[in-house]
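**Student:** this is a predicted model, with the sequence first.
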Amino acid sequence: MRFLIRIFFRTLRRVLTPFMIAGYHLSRPRGIQRTAEDQRAVDEGTGWLALYHFPACPFCIKVRRVMDRLSLNVELRNALQPGEHRQTLEREGGRIKVPCLRIAAEDGRVQWLYESDDIIAYLEERFGSSG
């Protein structure tokens, strides 16, 4: 029975994935318009960030929409397939769970922020319209 359930959800995910990705690209929000100087300052702040994500994960899409709305240039690291990003997420972040925002500090410390709502709150606080 467990096998049938697993097959059902894998099939469902394969069918829905293209629609979720297309929906994200077709409904991307317009970003905040900043002066070139202000955008450069924001880009410097986002240079320390990387978002580990799966392209069709609804929670990852939610975070990427906020990044688009805030006009943030955060490096996206696809951790879906086995490879460097997935290994790094597991080794340094502690588990393979997305979305996960890697926040590096200038002193070399690294913070791994899981949970889409926590990531969004961090981005809003740091780069929102007042930042």
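**Tutor:** Here it is on my side, so go on. The structure presented is a predicted model; accordingly, all values stated were derived computationally and were not measured.
**Student:** only C-alpha atoms from now on, for both contacts and neighbour counts.
**Tutor:** Fine.
**Student:** mind checking the SS state of the residue nearest to Val66 when sequence neighbours are not counted?
**Tutor:** Using CA to CA, 6 or more residues apart in numbering and skipping the chain neighbours, the partner closest in space to Val66 is Ile120 (6.9 Å). Recorded secondary structure, Ile120: helix (DSSP: H, G, I helix; E, B strand; the rest coil).
**Student:** tell me how far Ile120 lies from Gln111.
**Tutor:** Going from Ile120 to Gln111 by CA to CA, to the nearest Å gives 15 Å.
**Student:** more neighbours: which of those two?
**Tutor:** Neighbours per residue (other CA atoms under 10 Å) separate Ile120 from Gln111, with Ile120 holding more: 18 against 15.
**Student:** the more buried one contacts Val63, correct?
**Tutor:** Yes: with contacts counted by CA atoms under 8 Å, Ile120 reaches Val63, the gap being 6.2 Å.
**Student:** and the residue nearest the centre of the chain, what element?
**Tutor:** Per CA atoms, centre = their mean, the C-alpha nearest to the average position across the chain is that of Leu51, at 4.1 Å. According to DSSP states H and E, Leu51 maps onto strand 49-53.
**Student:** check it against this one:
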Amino acid sequence: MGVIRWILGKIILVVESLTQPKSPQLNAAQKQAMDTLAQQVTLYQFAACPFCVKVRQASRKLGLPLQTKDAKRNMDARKELEQGGGRIKVPCLRIQQANGEARWMYESDDIIAYLNKQATPIIEK
């Protein structure tokens, strides 16, 4: 079973690299706003998880440089995810709120909807 997962993981990563969407052309102010947004969020992921790939592709399409942490290989990231989010499930977006607290969001569709909601006004400026 481990060999099959390894092979599928490699296939997923190859497909991701071959199908990367183009980022939008952003002006300096838009890039700065995207960088500010990117500093507020961190994606906890497994590299070959198809749902994590879906989120990474959506962030690329928006031109949002997401910081990622591999909760499979990085034990510190795994502990952060479990302690902060309450469970080891990926993808999970950690959102640093203005009040200093973190909000943990699971489910790829919810994460993508949140990123779209935050980034679309920046792109449309």
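**Tutor:** Here it is on my side, so go on. What you see is a predicted model, and the numbers here were worked out from it, not measured in a lab.
**Student:** could you check which residue of structure 2 pairs with the residue nearest to the centre of structure 1?
**Tutor:** Residue pairing (TM-score structural alignment): Leu51 of structure 1 is matched to Leu43 of structure 2.
**Student:** my guess is that match meets Pro65, correct?
**Tutor:** No: counting by CA under 8 Å, Leu43 of structure 2 does not reach Pro65; the two are 10.6 Å apart.
**Student:** okay, helices next: where are they in structure 1?
**Tutor:** Using DSSP state H, the helices of structure 1 run over 2-26, 36-46, 58-69, 84-93, 116-127.
**Student:** show the contacting residues for Cys49 of structure 2.
**Tutor:** Residues in contact with Cys49 of structure 2 (CA atoms under 8 Å, 6 or more residues apart in numbering) are Gly9, Ile12, Val90.
**Student:** out of these, which is most surrounded?
**Tutor:** With neighbours taken as other CA under 10 Å, the top of those is Val90, carrying 21 neighbours.
**Student:** that residue touches Cys52, doesn't it?
**Tutor:** Yes: at 6.9 Å, Val90 of structure 2 counts as touching Cys52 under the criterion of CA under 8 Å.
**Student:** can you list residues touching both of these two?
**Tutor:** Here Val90 of structure 2 and Cys52 share the contacting residues Gln45, Phe46, scored by CA under 8 Å, 6+ apart.
**Student:** what residue in structure 1 is paired with Ile11 of structure 2?
**Tutor:** Taking TM-score structural alignment, the alignment pairs Ile11 of structure 2 with Phe19 from structure 1.
**Student:** what's the answer for Val55 of structure 2, then?
**Tutor:** Superposed on structure 1 with TM-score structural alignment, Val55 of structure 2 falls opposite Val63.
**Student:** could you check how far its match is from Ala79 of structure 1?
**Tutor:** 15 Å.
**Student:** still on that earlier bit, mean per-residue distance, the strand holding Leu51 of structure 1 to structure 2?
**Tutor:** Comparison of strand 49-53 of structure 1 with structure 2 after fitting gives an average deviation of 0.3 Å (mean CA distance after the TM-score superposition for structure 1).
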